[in-house]
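**Q** sequence-free structure coming up:
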């Protein structure tokens, strides 16, 4: 979870930077690399603990996992 939070923080910061520097190719590449890493980290987390996001952004196993603990903020 800590690694996921670090990548999320970097993605937010890069998003803000790219809003004012949209032609910075290196920043765009870094954003895309971190977005891919985030997907991998989120997938690994969800396989171990269950879904992170609602509204169809994360899959769930059967039975419905949204009522299971630990919640993402408890890990």
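**A** That came through fine. Because the structure is predicted, anything quoted here is derived from the model rather than measured.

**Q** okay, CA-based contacts and neighbour counts for the rest of this
**A** Noted.

**Q** And for residue 75, nearest residue in space, chain neighbours not counted?
**A** Closest residue to residue 75 apart from its sequence neighbours, by Cα to Cα, 6 or more residues apart in numbering: residue 1 at 6.9 Å.

**Q** putting a second one here so we can go through both:
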């Protein structure tokens, strides 16, 4: 995965790897013995975790309720939120 620097590039990396993990998770629900798929999932998850960490260290948490630490002041209320249209402006 290449190094991304803009907010939209960092978020795109989180979205892409997160989607790939979710998709493979659904596959593994039905094929739990597929060792190659498990290995691919673990690799994708590592990429996802790194992408999320890169984003959150620069722009704050993407999720709430204990999934992300926050610096002071509380970061969850900072705007724009990732789903806001002006986020990508």
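**A** Here it is on my side, so go on. Everything numeric in this text was worked out from a predicted model, so none of it was measured.

**Q** what's next to stretch 55-75 of the second structure, contact-wise?
**A** Residues outside stretch 55-75 of the second structure that contact it (Cα atoms under 8 Å, 6 or more residues apart in numbering) are 7, 10, 11, 14, 52, 76, 78, 82.

**Q** any idea what the first one aligns with in the first structure?
**A** Okay, so that is residue 7 of the second structure. Superposed on the first structure with TM-score structural alignment, residue 7 of the second structure falls in a gap with no aligned residue.

**Q** Can you tell me which of the contacts of stretch 55-75 of the second structure is nearest residue 26 of the second structure?
**A** Of all those, the one with the least separation from residue 26 of the second structure (Cα to Cα) is residue 14, at 18.2 Å.

**Q** And that closest one, how far from residue 73 of the second structure?
**A** Separation of residue 14 of the second structure from residue 73 of the second structure (Cα to Cα, to the nearest Å) stands at 24 Å.

**Q** The two - which one has more neighbours?
**A** Counting neighbours by other Cα atoms under 10 Å for residue 14 of the second structure and for residue 73 shows that residue 14 has the greater number, 22 against 8.

**Q** ok, now which ones touch the more buried one?
**A** Residues near residue 14 of the second structure by Cα under 8 Å, 6+ apart: 48, 51, 52, 55.

**Q** measure the residue nearest to residue 75 of the first structure to residue 22 of the first structure for me?
**A** Relative to residue 22 of the first structure, and taking Cα to Cα, residue 1 of the first structure is found at 29 Å.

**Q** ditto for residue 51 of the first structure
**A** When distances are taken as Cα to Cα, residue 51 of the first structure and residue 22 of the first structure turn out to be 32 Å apart.

**Q** So those two - more neighbours on which side?
**A** Neighbour totals were compared for residue 51 of the first structure and residue 22, and residue 51 leads with 21 against 12 (other Cα under 10 Å).
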